[in-house]
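S.K.: From the sequence below, what's the structure:
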Amino acid sequence: MERLRSGLPDEAVVTDPDVTASYANDMASFCASGTPAVVVLPRTVEQVRHVMRTATELRVPVVPQGARTGLSGAANAGDGWIVLSLVKMDRVLAIDPVDRTAVVEPGVVNAVLSRAVAEHGLYYPPDPSSWEQCTIGGNIGTGSGGLCCVKYGVTAEYVLGLDVVLADGRLLRTGRRTAKGVAGYDLTRLIVGSEGSLGVVVRAVLALKPAPAGQLAVAAEFPSVRAACDAVCAIMARGHAPSLLELMDRTTIRAVNDLARMGLPETTEALLLAAYDTPDPAADLAALGELCTAAGATAVVPAEDAAESEMLLQARRLALTALERITGTTMIDDVAVPRSRLADMLDGVAAIADRHALVIGVCAHAGDGNTHPIVCFDPGDPEAVRHARESFDEIMALGLELGGTITGEHGVGVLKKEWLARELGPVGLELQRGIKAVFDPLGILNPGKVL
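M.R.: The predicted model follows:
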């Protein structure tokens, strides 16, 4: 504590055990956490460097944190660790309409950045469901996605350059501010998705897009999830580029209705939500609707205006919160499969739910093949907890069997370490551990996470 306080203002160092306990973990279930020794809330790059120099000198583990909305345990602290919370570094430093870039600190909330660049006629596309709370630093750490990924891509595609404080306190600058650049190894892409295990992001240069036209949405009802997935395949095969293409199964629809009274159609087995932000969205939605009807949709209902479109999107964003209310606790999976295997994935999840007698709601970024099976269970029932854990593992195994990946956007953290080894294989795992050793030879940056 003395060493930390020598280079930090008093208000940046928090030791009250009631407060530090609140920083111990993120939102993931089944991920152990410990009691941190201290929480540090820096406001400057130099303060972050001081923390890391101190940690290296005294060999104390450090866990970098954002808003702790993560779902894999990557932000969980261990006993005696330093929690390095970047939420006070929350300035948008620059917005450049000519270069179409923004320079931000890691604690900037995603929605705050989106609104700031919109004032300049620009658009920052990555929009995780927690966009009103999650920070850009956290988004970079997990390589997060969002509803718009089917057209615009994920966080990694918008990070041009980074300032990163390394484990020993040195400052690394990666990437560029130019539209193009291929000088040297791509260290920027290496840092994105590394979950605070290679360095602490303290500044980011982000690419922006011109603001699109207003978005219109459509909701299509299907008698089965396979029919909905057939529609997804037809939409993508015909070259459509919706700004979002989301799927909700019947369990999720009912949960959202119970939470928000949105009047979604509970008699349907699957609801496909699509939207376009093109110059003529109505025509594009009509063409997409024809494909849905051909795939077996029982109803295709376009939104009448932007407000109705936003209501449909809000229903999708409420999925996790709504499913949590069923039993009070959930395990959220994040398995992505090829779009052509999406129906097999959802049918497989339904079979797993039946086998374990559990409620498992599925919502998906269907245009990406990125599914989020959400296992609902009673944490006070040991048998339910056992079945939840087993079903979670079976879902990940199914994803790999279908040619997919154990995580499309939530990261590995603590939750999926064992499964990462299965996906990477021994050679891939060896190389990744070698990279970790180069960046963090003492192993003090978020130890026990990812690898």
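
S.K.: C-alpha only now, for contacts and for neighbours.
M.R.: Noted.

S.K.: Show me where the stretch 351-451 of the chain has its strands.
M.R.: 359-365, 370-377 (DSSP state E, counting those that start in this stretch).

S.K.: Would you reformat those as a markdown table and include mean neighbour count and distance to Gly137?
M.R.: As requested, those are arranged in a markdown table below (neighbours: other Cα atoms under 10 Å; distance: least, Cα to Cα, whole Å):
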| stretch | mean neighbour count | distance to Gly137 |
| --- | --- | --- |
| strand 359-365 | 25 | 22 |
| strand 370-377 | 26 | 22 |
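
S.K.: So which of those is nearest Pro212?
M.R.: strand 359-365 (20.2 Å; Cα to Cα).

S.K.: now the strands of the stretch 351-451 of the chain as a markdown table including distance to Glu418?
M.R.: Formatted as a markdown table, those follow (distance: least, Cα to Cα, whole Å):
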| stretch | distance to Glu418 |
| --- | --- |
| strand 359-365 | 22 |
| strand 370-377 | 19 |
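
S.K.: now the other sequence, so there's something to compare against:
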Amino acid sequence: MSTLLAQLRDGLPAEAVVTDPDVMAAYAHDMAGFCPAGDSAAVVLPRTVEQVQHVMRTATALRVPVVPQGARTGLSGGANASDGCIVLSLLRMDRILEIDPVERIAVVEPGVVNARLSRAANEHGLFYPPDPSSWEECTIGGNIGTASGGLCCVKYGVTAEYVLGLEVVLADGRLMSTGRRTAKGVAGYDLTRLLVGSEGSLGIVVQATLALRPEPPAQLALAAEFPSMAAAGDAVCRIMERGHTPSLLEIMDRTTLRAVNKLTRMGLPESTEALVLAAFDTPEPAADLAAVGDLCTAAGATEVVPAEDRAESEMLLQARRMALVALEKVTGTTLIDDVCVPRGQLAPMLDGAAAIGEKYGLTVGVCAHAGDGNTHPIVCFDPKDEDEARRARESFDEIMALGIELGGTITGEHGVGVLKKEWLARELGPVALELQRGIKQVFDPHGLLNPGKIF
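M.R.: Predicted coordinates for the structure are as follows:
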């Protein structure tokens, strides 16, 4: 331990190496439950690429594992410390280095908060579309690590579609550049896409070149109430089948609506079984909303309420963003799934998750990025009650099994981390798993980068 700390401090400012046990405990884990976290040897907070390289050279020389972290808002245990590791927090590498309105790109360090980048892009008439619910806290580096999504993915896509190039420090301290700044480029294997979603297991992202888009008009939203999840799912299918491209298309079940109301007093309808939120940022959003409203009515909506202005639309979006926080208040702890299924299987997935909750005697609230089939069943439980915690884990596993059975995937945007690694093997199969482990071996032959995650 003394050798490790001495060598780290030899190439880092004194304030960059933290060994205070209370401070290190705060960096031990992300927001996921049921994910073990170890005791790190030190927390390092670099400000430069050279400092990250020094950390990795030291770690490789001494064979010490390194766990990279962003804001620790992840939901799969992917940023949890392991015993004796170096926790490498990239929060202080938080500069927006460039915004180029001609090329429509931003060049940023990994610690830049998502919302801060979005606001900076807005100043140039541009925007950065990926918007996870934690966008006011989560960092671009963390978003890249988990290939995160957000509310507007139905129209604009996920993080992977906006990462053009990366600067990455490898396990041995070498600096590698991937990708490009140009609008097109197909030279060599696409290492950029490989690194997006790798959860810090292949390298440390220290800089990213991101695509930006012209800022769209302000969006308008509507809320549609449905007597069943099947009717709400039917409405989603009708909207997509007719060729509409909403900027947002979400579902919240009655349990979630009640939780949000209790926390925020927004006055959302609690008697309905499902609430669909749709929004458009087109030049004529009112006309698009009217057409979608008609489709919702045809699918069985009992009420369709378009927002009158941008402020009302933002209130509806805020209600959706508060779903996780509100459900956490039910019992204090949640297990959050992010199973993604074909759109046509939304209703069976959401109804099935609710039935699993009833089977285990637990509160399960469900919301979803309905436009791309990404569901978020949220299991509420008391971690101090051993039997309830056991039932929570079993219900979580049944929900994932249901998703795979319906033709889906175990994670749409949260990553595998610790929470879902046994399920990854089931989804991939032995051949794909062997190849992925081989890729890991090429990048990280000593297995030092975020060990125990994904595989």
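
S.K.: care to give me the TM-score?
M.R.: Structural agreement between the overlaid chains, expressed as a TM-score with TM-score structural alignment, normalised by the length of the first structure, amounts to 1.00; 451 aligned residues with a Cα RMSD of 0.4 Å.

S.K.: quick one, longest helix in the first structure?
M.R.: Taking DSSP state H as the criterion, the first structure has its longest helix at helix 417-439.

S.K.: now that one: which residue numbers in the second structure?
M.R.: Residue correspondence for helix 417-439 of the first structure in the second structure, counting by TM-score structural alignment: residues 421-443.

S.K.: separation between the closest residue to Pro68 of the second structure other than its chain neighbours and Gln51 of the second structure?
M.R.: Nearest in space to Pro68 of the second structure, with sequence neighbours left out and distances taken as Cα to Cα, 6 or more residues apart in numbering, is Leu88 at 4.6 Å. Computed as Cα to Cα, to the nearest Å, the Leu88 of the second structure to Gln51 of the second structure distance reads 11 Å.

S.K.: what about these two, which has more around it?
M.R.: For the pair Leu88 of the second structure and Gln51, the greater number of neighbours falls to Leu88 (24 against 19), based on other Cα atoms under 10 Å.

S.K.: Translate that one into the numbering of the first structure.
M.R.: Using TM-score structural alignment, Leu88 of the second structure sits opposite Leu84 in the first structure.

S.K.: Kindly report the same for Pro65 of the second structure.
M.R.: In the first structure, the position corresponding to Pro65 of the second structure is occupied by Pro61, as judged by TM-score structural alignment.

S.K.: Over to Asp294 of the second structure?
M.R.: The alignment partner of Asp294 of the second structure in the first structure, by TM-score structural alignment, is Glu290.

S.K.: ok so that match is a helix residue?
M.R.: Yes - applying DSSP: H, G, I helix; E, B strand; the rest coil, one finds Glu290 of the first structure inside a helix.

S.K.: what about it, how many neighbours?
M.R.: 14.

S.K.: Could you do Ala287 of the second structure as well?
M.R.: The number of residues packed around Ala287 of the second structure, counting by other Cα under 10 Å, is 12.

S.K.: quick one on the thing from earlier: residues touching the match of Asp294 of the second structure, list them.
M.R.: Neighbouring residues of Glu290 of the first structure by Cα atoms under 8 Å, 6 or more residues apart in numbering: there are none.

S.K.: how close does the counterpart of Arg321 of the second structure in the first structure get to Ala260 of the first structure?
M.R.: Using TM-score structural alignment, the equivalent of Arg321 of the second structure in the first structure is Arg317. Counting by Cα to Cα, the gap from Arg317 of the first structure to Ala260 of the first structure is 11 Å.

S.K.: same question, Leu273 of the first structure
M.R.: Counting by Cα to Cα, the separation of Leu273 of the first structure from Ala260 of the first structure is 17 Å.
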